[in-house]
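Novice: Generate coordinates for the sequence data below:
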Amino acid sequence: MPQSAFDSRRLSIFRAVAEAGSISAGARRVFLSQPATSAQIQQLEQKVGRALFERSARGVRLTAAGAELLDYARRVEALLQEAAAAVMPEKAPVGPLILAASTTIATYIMPQLIADFLKSVGHFSVRLKVGNSTQVIEWVEQGTVPLGLVEGPSDQGRSRLEPYLDDEIVAVVAARPQKFCLPKNAAALDETPIIWRESSSGTRKVVERALRENTGRRPAPLDLEFGSTGAIKEAVLLGLGVGFLPRRAIQAELAERQIVALEIDGLCFQRNYSWVIPGRDLSGLAQRFHRFAMRGRV
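Specialist: Purely as a prediction, here's the structure:
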C-alpha cells in the first residue's frame, strides 16, 4: 500500500469528518469545500481499499476499519506535536490543546491552571469541554478528548483515574436566619431540605455515599436539584435549604460571611480531583499539560 495514503493532511481531513459526523461539518472544520473534502475521503478509501464510512441521509458513521484508523490518526497528530516540541523547543507548541473537566473544576480550577501553562510554554488555542464527571469519562474513553479532570468516585471503564488534588465538601446555609432548623447531627438532616446537584455529578455521589453510610438519608420529595455549583450557591443564599459545596468554590462567600459552614457531627466529606487518562499513554500537548499540572499542584 503506498505510503502517500496516510499523509498527515489527509488524515486530518478524515479525522475532522469522523468526529463531526458528516462531510459538510467536517469540511467546515478543515476550511475546505464539501466536494473537496468528499474527494479526499474517497481517495483515502481507494488507497486503503476499504470503506471507512457508512453513508446515510443523516451523515456518516465509521465502519470498523474507519474506527481503527481514527485511533491511529489521533495518535499520529499527537506524535507530530510531540516531535515538533522535542526538536524545536524554542517555539511555542501548536494547538489546539483539548481538555475536559467537570463543572466545578472547569469553573474554579482549570482557568488558572491553563493560564499558568500558557505563560510557561507560550500562547496557543485551548478548548475546554465542560460536563459532569460521567460525561467527561465518556469523552475520554470515546477518544474525543485526550485528557479530563473530574471529582468524586467514578465507575470508569477503559480509562484510569489518577489522583490530583484534595478537596473538602462543606455543608452550608445562608448567614441570615433560616425557615428550617439547622441540623446539628447527621440524623437531623432527615428533617432538612437539601439542595442537590444532578444525579451524575461527582459532588453528589460523594455526599450521597457519606449520608447513606451514616444515616441512610436519600433524596426526599421536598429536596431541590440544580445543575451547577453556582445555581446551588444562589439557592443557598435564598434560604432554600442546605447545600453541599466544594470549599474551593465558596472561599469568597465564606470570607464575606454571606454563607456559613455547618459542623455536622458524624459527617466529613473528603474527596479528590482525578485525571481521566485513556487506556493508552498520553502524548503531545495533553502529556505536556498533565506533566506541568502534576509538577505544580497545590
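
Novice: Please count neighbours and contacts with C-alpha atoms only from this point.
Specialist: Will do.

Novice: which residues of the chain fall in strands?
Specialist: Using DSSP state E, the strands of the chain run over 53-56, 59-62, 97-102, 126-131, 148-151, 160-174, 194-197, 224-226, 242-246, 259-261, 269-277.

Novice: can you pull the buried residues of the longest one?
Specialist: Yep, that's strand 160-174 we're talking about. By 16 or more other Cα atoms under 10 Å, the buried positions in strand 160-174 come out as R160, L161, Y164, E168, I169, V170, A171, V172, V173, A174.

Novice: Another for comparison:
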Amino acid sequence: MELRQLQSLIAITEKGSFAQAAEHLAYTQPTLTTHIQSLEKELNVKLFDRLGHRVRLTREGERFLGYAERILKLTEEAANAVSPEKAPYGKIIIGASETFSVVRLPELLKEFRKEHPCIDIELNFGDIAKFHDDLKNNVIDVAFILSGKVPYPDLTAEILCPEPMAFIAAPEHSLAQQTAIEVSHFETEDFIVTQAGCAYRAFMEELLESSDIKPRSFMKVKNIEAIKQFVISGLGLAILPRIYVEKEIANNSLVELPWHGPDFGMYTQIIYHRDKWLSPTLLGFLQLTRRKFGSNCGHLPPVGHL
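Specialist: Coordinates of the predicted model:
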C-alpha cells in the first residue's frame, strides 16, 4: 500500500472521474488506473463501481476511504512534527555535571527557552566516561565537560572557554600565609578530592606521583558544595575550578593559594558524537552556546596535541 495510491483514491472520489482526478494530481489517466488496480489487488476488493462516465465507491470502498484519509492525515502530521519549518516541538537531552548545571547552564537554557519555548529539555548527570557511552548509544545529544584533551576519537569536542583552577584552603590554614605554593608543599597535607573520572583530580594525582609527593590523606567527596564546606571547616585542601569558588573567595570564607606549579590546562567544552545528525534544534543550541561563551569558542585540537 503506497501513499500515492491513497491520494489517487481520494482524488477520484472527490472529482468523480479518473480523468479529472488525473488532471488534478498531474498524473496520466493510465497511471491513476494502475494505482487503483494495484490497491484493489492488494486489498482483494473492488473499490469503485464504474457507472457510465461516473465512478462511485463500492461499500467496501466507502469503508476504506475513511482509513485512507486518516492515514494521509497522520502522515502529514508526522512530517510536520519533525519539519524544522513547521514543528513547534522537540527535545534536547544534555549531559553535564551537577555543578556545571548550577553555575553555567541557567543563563544559557533561559535564552534557549526564549528562542525555542516549546522544546523539552532534559539533563543527565555524569562524567566524561559516562557521557562517551551515552553519546555513543544516542542516549544524550550533547554534553558539557571540563577537561584537557578528550581521549575519545569518535567525539567532536569544541572548546568554549578556558577554566582556571584554584587551590583553596581555609583562611586560617598555614599555607594561606605563603607567597608561592608548589607541589612540594603538599607532602604533609590532607586533600579533599572529587570523584574518580574527574579530569582535574586525575591531573593532580599524576602531578603528585611524578613528583613523588604523598599527601597525608585523601577524603573523596562527590559533591562540590560539600568539598567547599569541608575546606571551610579546615579539614583539608582542595583544587576546584575557580568559577565554583569565586563567591567564597570574595567573602573570605575561602582563600586561593598562590599556585606556582604547572598550569592544569582545563577547558569547558561541549562534545557530541562525530556521526551525530545535528537536527535544526541541536544546531540552534550549539550556535547559541558558542555565542554565549564568546570569542574563545573553537575546535579542540586533535587528541594529544592540546
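
Novice: Quick TM-score on the pair, please.
Specialist: TM-score for the superposed chains, counting by TM-score structural alignment, normalised by the length of structure 1: 0.64, backed by 215 aligned residues with a Cα RMSD of 2.7 Å.

Novice: still on that earlier bit, between the buried residues of strand 160-174 of structure 1, which is closest to P93 of structure 1?
Specialist: Y164 (24.2 Å; Cα to Cα).

Novice: Is that closest one in contact with V276, as I believe?
Specialist: No. Using Cα atoms under 8 Å, Y164 of structure 1 makes no contact with V276, being 10.2 Å away.

Novice: Which position in structure 2 pairs with A186 of structure 1?
Specialist: Structural alignment (TM-score structural alignment) places A186 of structure 1 against V183 in structure 2.

Novice: Which residue, other than its chain neighbours, is closest to A11 of structure 2?
Specialist: A21 (5.2 Å; Cα to Cα, 6 or more residues apart in numbering).

Novice: How about the contacts made by that neighbour?
Specialist: If you count contacts by Cα atoms under 8 Å, 6 or more residues apart in numbering, A21 of structure 2 has them with S8, A11, I12, E14, K15.

Novice: quick one: which of these is nearest L72 of structure 2?
Specialist: S8 (11.5 Å).

Novice: now stretch 226-244 of structure 2: how far from the chain's centre is it?
Specialist: The chain centre lies 29 Å from the centre of stretch 226-244 of structure 2; the measure is Cα atoms, centre = their mean, to the nearest Å.

Novice: Find me the equivalent region of it in structure 1.
Specialist: With TM-score structural alignment as the criterion, stretch 226-244 of structure 2 aligns to 231-249.

Novice: any idea how far E172 of structure 2 is from the counterpart of S102 of structure 1 in structure 2?
Specialist: When structure 2 is aligned by TM-score structural alignment, the residue opposite S102 of structure 1 is S97. Using Cα to Cα, to the nearest Å, S97 of structure 2 is found at 30 Å from E172 of structure 2.

Novice: With A238 of structure 2 instead?
Specialist: Taken as Cα to Cα, the span from A238 of structure 2 to E172 of structure 2 is 15 Å.

Novice: neighbour-wise, which of those two wins?
Specialist: Comparing A238 of structure 2 with E172 by other Cα atoms under 10 Å, the one with more neighbours is A238, at 22 against 14.

Novice: wait, the more buried one sits on F191?
Specialist: Yes. At 5.8 Å, A238 of structure 2 counts as touching F191 under the criterion of Cα under 8 Å.
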